[in-house]
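Peer 1: With the sequence up front, the predicted model follows.
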Amino acid sequence: MVPVLVAIALGLLLAYIWNKTRSKLTHIPGPTGLPILGNTLEVGSSFKLICKMEEWARKYGDVFKFNIFGDEIVVVSGSAIGEVLVTKGSEFAGRPKYPWFEKLEGGETHLFMREYDPKLRFIRKLVHRGLRQYGEGVDRIESISVVEISKCLDNIEREDGADFDPFTYIHHAVSQVMNTMLTGEALSEGHPMLNKAIKLDKIDAELSTSYMLLTITDKIPLLDKMTFIPAIRKVKEYTQILDSLINFWTGFEATYDKNNMRGLYDVVYKAYLESESSEEGTKLSYTNVKYLMYELYLAGIITTNKTIYAFVHLMVTYPNIQKRIQSQIDEVVSSQRKLTTEDRHKLPLLEATIHEVLRFTSIVPMTVHKTTKDTSVGGFAIPNDTQVWPIFTSNHHNAEYFIDPLTFNPDRFLEQDGSLSPPESRKMLMPFGAGTRNCIGEVFARMRLFLFTASLLQRFTLLQPTKGKFGIIDPKSEEYLKMTPCICPSYKIRAIPRAWGIYYPKKKT
């Protein structure tokens, strides 16, 4: 027995020495890990990962490292995020490889997790061009959004002031906008694809709880075949739903007309058929076409619907803020006119509230990058091919940048005269990332957030339910951080049409 224990101890010691000698980041501070495993056991869940990184940032500073199963990762916060994303954006524009994710997407990644290569640059330009070409560009996108928002609000009004959970209504409206953007038409009411989108979104978030396990599937032979493991089984279910979505989109190829671009699918499909290429000569494959649609579709849904869902919760939690926004809306437009994006600059409190929802909830608490060359950050040399993770919550919830950061307070983004604070005062707010690999749909997302929230508060007063407990959003709780992107726990509210609601009661007859 003793010789076995000695052998194990010696093996662990040798593994530790081997890990230390192979490290290229010994000059960067960070927590000490176990041999081979590194800090894996300390960050075994999404909640633990975020909490530990914020803890280590407080201890080691804006730049530190930790180790997951032998992979060294540099984490940045504070001003170092700006250096990584903006100042040296192209030098940190790579993405780490996740083989399990590549298998989902036909053996490669296509946009968000793709390496910073010529094809990625070509795809981003193509998508931007498609958004401009589609219909009347931004005006067309706005008109699509207004139609689906109106349908959503009609459904909410049919609840007739009863307790209800708005999640499904919000999700369907957001996904219908994306359906129309991609194919040129919304789905019929009750179409099964709407609920499949909800299921795909749900599983996507659940898979984030198994990040560590999925990351090492390529390191342990046959692990990805063990479907008795819940996470592996979830990947299979996810793939089945994804395949059904792709089959639905490819069905539009039968009625494709190169002279009539109905949506983004047609724009990208045309580039593929005509062998359009970038300056470097890269071209799209049919696999790129199919899975690029999936990435755009899911990205257009998962964060926007969660942000609106959180906004509704926070308006019920803070009725005085809700009333102030409604008063400002009433000053700007009549109850008969629908709001447009041209009204944004006239509603600074609503804009400030959207900023605060994005900061307070930090639905995407971090992102992942990789260096494309030898570089540096915060004075520390970083070798090529090193994972670098900016953690946004470390800034969004930092008292150095936002006073009383865990308090929901839209006024922090307003000047004394009530106008919206200038962009330079919000440089530490990065809900869509920044720089070279910022969210490709940021303008689109901000437009929908404004139109949805403004229209909702113009038409309804949102109240707590008559039955059951209405909880709070705690952006530091395990319940909130257990999945990424984060989503506030389910809740029920009442929506009272303002024609007869709490601020504008019915006239007696």
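Peer 2: Structure's in. What do you need? Numbering: from 1, shown residues only.

Peer 1: drop to CA atoms for contacts and neighbour counts, all remaining ones
Peer 2: Noted.

Peer 1: residue closest to the middle of the chain?
Peer 2: Ranked by distance to the mean C-alpha position of the chain (C-alpha atoms, centre = their mean), the top residue is Thr303 at 4.2 Å.

Peer 1: What is the neighbour count of the closest residue to Leu481 other than its chain neighbours?
Peer 2: Excluding its sequence neighbours, the residue lying closest to Leu481 (C-alpha to C-alpha, 6 or more residues apart in numbering) is Phe47, at 4.9 Å. Applying other C-alpha atoms under 10 Å, we find 19 residues neighbouring Phe47.

Peer 1: one step back: quick one: the residue nearest to the centre of the chain is in a helix?
Peer 2: Yes: assignment of Thr303 by DSSP: H, G, I helix; E, B strand; the rest coil places it within a helix.

Peer 1: and Leu200, what does it touch?
Peer 2: Shown in contact with Leu200 (C-alpha atoms under 8 Å, 6 or more residues apart in numbering): 238, 241-242.

Peer 1: Buried ones among those?
Peer 2: Among the contacts of Leu200, those scoring as buried are 238, 241-242 (criterion: 16 or more other C-alpha atoms under 10 Å).

Peer 1: Mark which of those are part of helices, please.
Peer 2: Residues of these located in helices (DSSP state H): 238, 241-242.

Peer 1: circling back: how close does the residue nearest to Leu481 sit to Pro365?
Peer 2: According to C-alpha to C-alpha, to the nearest Å, Phe47 and Pro365 sit 11 Å apart.

Peer 1: Alongside the first one, take a look at this:
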Amino acid sequence: MSFLILFLSDPVGIALLGALLLGGLFCFLRRPKEPAGKWPPGPTPLPFIGNLHLLDLRRQDKSLMKISEKYGPIFTVHFGIQKMVVLTGYEAVKEALVNSAEEFADRPPIPIFQRIQEGQGIFFSSGELWKTTRKFTMSSMHNLGMGKKLLVKKILEEFSFLAGLIESFKGEPFKLKLFNMAPTNVTFLLLFGDRFDYQDPTFVTLLRLIDEVMVLLGSPFLHLFNFYPFLGWLFKPHKTILVKIEEVRVIIRNYMEASKQHIPGGYVTSYTDALMQKQSEEPKTETYFSDANIVASILDLVMAGTETTSTSLQWAILFMAKYPEVQAKVQEELDRVLGPRRLPEYEDQKALPYTNAVIHEIQRFVTLLPHVPHSMSVDTHFRGYFLPKGTAVIPLLTSVLLDKTQWKTPNEFNPSHFLDADGNFVKKAAFLPFSIGRRVCIGESLAKMEMFLFFVSLLQRFTFHPPPGIKESDLDISPEATFTMRPQPQNVCAVPRS
């Protein structure tokens, strides 16, 4: 009922609902007829509203999981007048994204991302443009050191700046958001070739814009714009997002112009350089590496490539402050294996099973990115149902990470999910925070490396506590729904370890 409450709580909402009903009626009358009996089952939609009355717009994933209890692992749901198929649970998601990877590989035209990227870039493009851009991006990132020891050195260098900033608070409270700086800087190093000083105006501006856009992307009215784009004139969040995105584009274009000064012929030191060099080598008729696609590709990595890892690190520190017994056990293992002074290597995770299990459990429990829609690239028969080309599909990752058939205590923070009876680390097939298949997160290897190295380095150097006067039990681990599931704005204290 949260959808109706949102509208009927004020006069403006009532007016919006009236306009929505009129616009919905127009589209309902004009929609094409579809063959009956071919779609998965689902709740009966109301006229114009669809099934929105059953959804919490801020936690659609939890609402969809509730619906799946009645209709099973594959069902149809109506977001207003838009029909989508939802897949829940590990088995259904794996069957679709792995066994039928090519058929589920496209993206549907999500209105806000159509306005931002116009079908360009890495994450929300489809077809040959997506395949070419993704392949080039992965190759370029590998050449720049993603997943290699060279990048380990850069991450640990960045940690030294983060540690200095934390120490400057001398044990006094500081915002969790501070942990955004280091992972974001590692991504910017790959994108632009240099790290930023934390006080650099461009760095501060980019952090602010990323934060503001991510918050707006989680707004209920932004979701309504995606459901009813023809009523866009009534909603504000998407307009604000477009203004802020253009500010980011200006910065990206400046880096592209600077790159043109030494490309071709110079050394490739960044993803921007690699794109500009590729563009200079391609025939003028080649459209895959146009300025528009280059800007869109860099923009994708500036926004999503920084948000996920930095938010995961915030969660990690919050959980350590809330669960001191877990933090102490991690530190005991680190002291025993690494000692107080040796810098970690990525390979150390094999010798740190409990620490590795804690990191994995944090990522499982918070379900950072509940879902990103896919669409059918061809007409497909799946589990007895016919899904026409272009059908929007939601592989619900929350339902995988909280699948009762895969996890002993899915709704509890429990590092033993990743440990056997002897305390050895155990990989779990249902651990899919980065998704799986053709659309698996392009930065998965970088994110895993950063998360491990930053987390271990921080726990070696500091012990984290709630601010004075706040108990561990008072720390809030309920998520704030933005584009990702962020922790609520809170403070922590960091005490240097002797």
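Peer 2: That came through, no problem. No experiment lies behind these values; they were computed from the predicted model shown.

Peer 1: Show me the contact partners of stretch 411-424 of the second structure.
Peer 2: For stretch 411-424 of the second structure, contacts defined as C-alpha under 8 Å, 6+ apart pick out 353-354, 357-358, 360-362, 365, 402, 407-408, 425-428.

Peer 1: wait, which of these is closest to Met485 of the second structure?
Peer 2: Nearest to Met485 of the second structure out of these is Phe365 (C-alpha to C-alpha; 10.8 Å).

Peer 1: my guess is that closest one meets Asp403, correct?
Peer 2: No: counting by C-alpha atoms under 8 Å, Asp403 is not a contact partner of Phe365 of the second structure; they are 11.1 Å apart.

Peer 1: The first structure: strands as residue ranges?
Peer 2: Ranges of strands in the first structure, per DSSP state E, are 63-68, 71-76, 369-370, 375-377, 380-382, 387-390, 460-463, 494-497.

Peer 1: Export those to TSV and append columns for distance to Asn409 of the first structure and mean neighbour count.
Peer 2: As requested, the strands of the first structure are exported to TSV (distance: least, C-alpha to C-alpha, whole Å; neighbours: other C-alpha atoms under 10 Å):
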stretch	distance to Asn409 of the first structure	mean neighbour count
strand 63-68	29	23
strand 71-76	26	22
strand 369-370	31	25
strand 375-377	32	18
strand 380-382	36	17
strand 387-390	25	24
strand 460-463	18	24
strand 494-497	23	24
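
Peer 1: And those strands: which comes nearest Met483 of the first structure?
Peer 2: The closest of the strands of the first structure to Met483 of the first structure is strand 387-390. By C-alpha to C-alpha, the value is 17.2 Å.

Peer 1: Onto which residues of the second structure does that closest one map?
Peer 2: Following TM-score structural alignment, the partner segment of strand 387-390 of the first structure in the second structure covers residues 392-395.

Peer 1: superposed on the first structure, where does the matching stretch end up, distance-wise?
Peer 2: Stretch 392-395 of the second structure: mean distance to aligned residues in the first structure after superposition is 0.5 Å, counting by mean C-alpha distance after the TM-score superposition for the first structure.

Peer 1: got TSV for the strands of the first structure, with distance to Ser143 of the first structure too?
Peer 2: Formatted as TSV, the strands of the first structure follow (distance: least, C-alpha to C-alpha, whole Å):
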stretch	distance to Ser143 of the first structure
strand 63-68	44
strand 71-76	40
strand 369-370	35
strand 375-377	43
strand 380-382	46
strand 387-390	35
strand 460-463	21
strand 494-497	23
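
Peer 1: Leu5 of the first structure: which of those is closest?
Peer 2: Closest approach to Leu5 of the first structure among these is made by strand 63-68 (25.2 Å; C-alpha to C-alpha).

Peer 1: Pull out the buried positions in stretch 21-28 of the second structure.
Peer 2: Residues 21, 24 are the ones in stretch 21-28 of the second structure that count as buried (16+ other C-alpha under 10 Å).

Peer 1: Other residues contacting it?
Peer 2: With C-alpha under 8 Å, 6+ apart, stretch 21-28 of the second structure has contacts from 47-49, 80-81, 228, 230-231.

Peer 1: gap between that stretch and the chain center?
Peer 2: 33 Å (C-alpha atoms, centre = their mean, to the nearest Å).

Peer 1: Can you give me the separation between the residue nearest to Leu481 of the first structure and Pro475 of the first structure?
Peer 2: To Pro475 of the first structure, Phe47 of the first structure is 11 Å away according to C-alpha to C-alpha.

Peer 1: How many neighbouring residues does the counterpart of Thr371 of the first structure in the second structure have?
Peer 2: Under the alignment (TM-score structural alignment), Thr371 of the first structure maps onto Met376 of the second structure. Counted with other C-alpha under 10 Å, residues neighbouring Met376 of the second structure total 21.

Peer 1: Isn't Met376 of the second structure up against Glu103?
Peer 2: Yes: using C-alpha under 8 Å, Met376 of the second structure is in contact with Glu103, at 5.6 Å.
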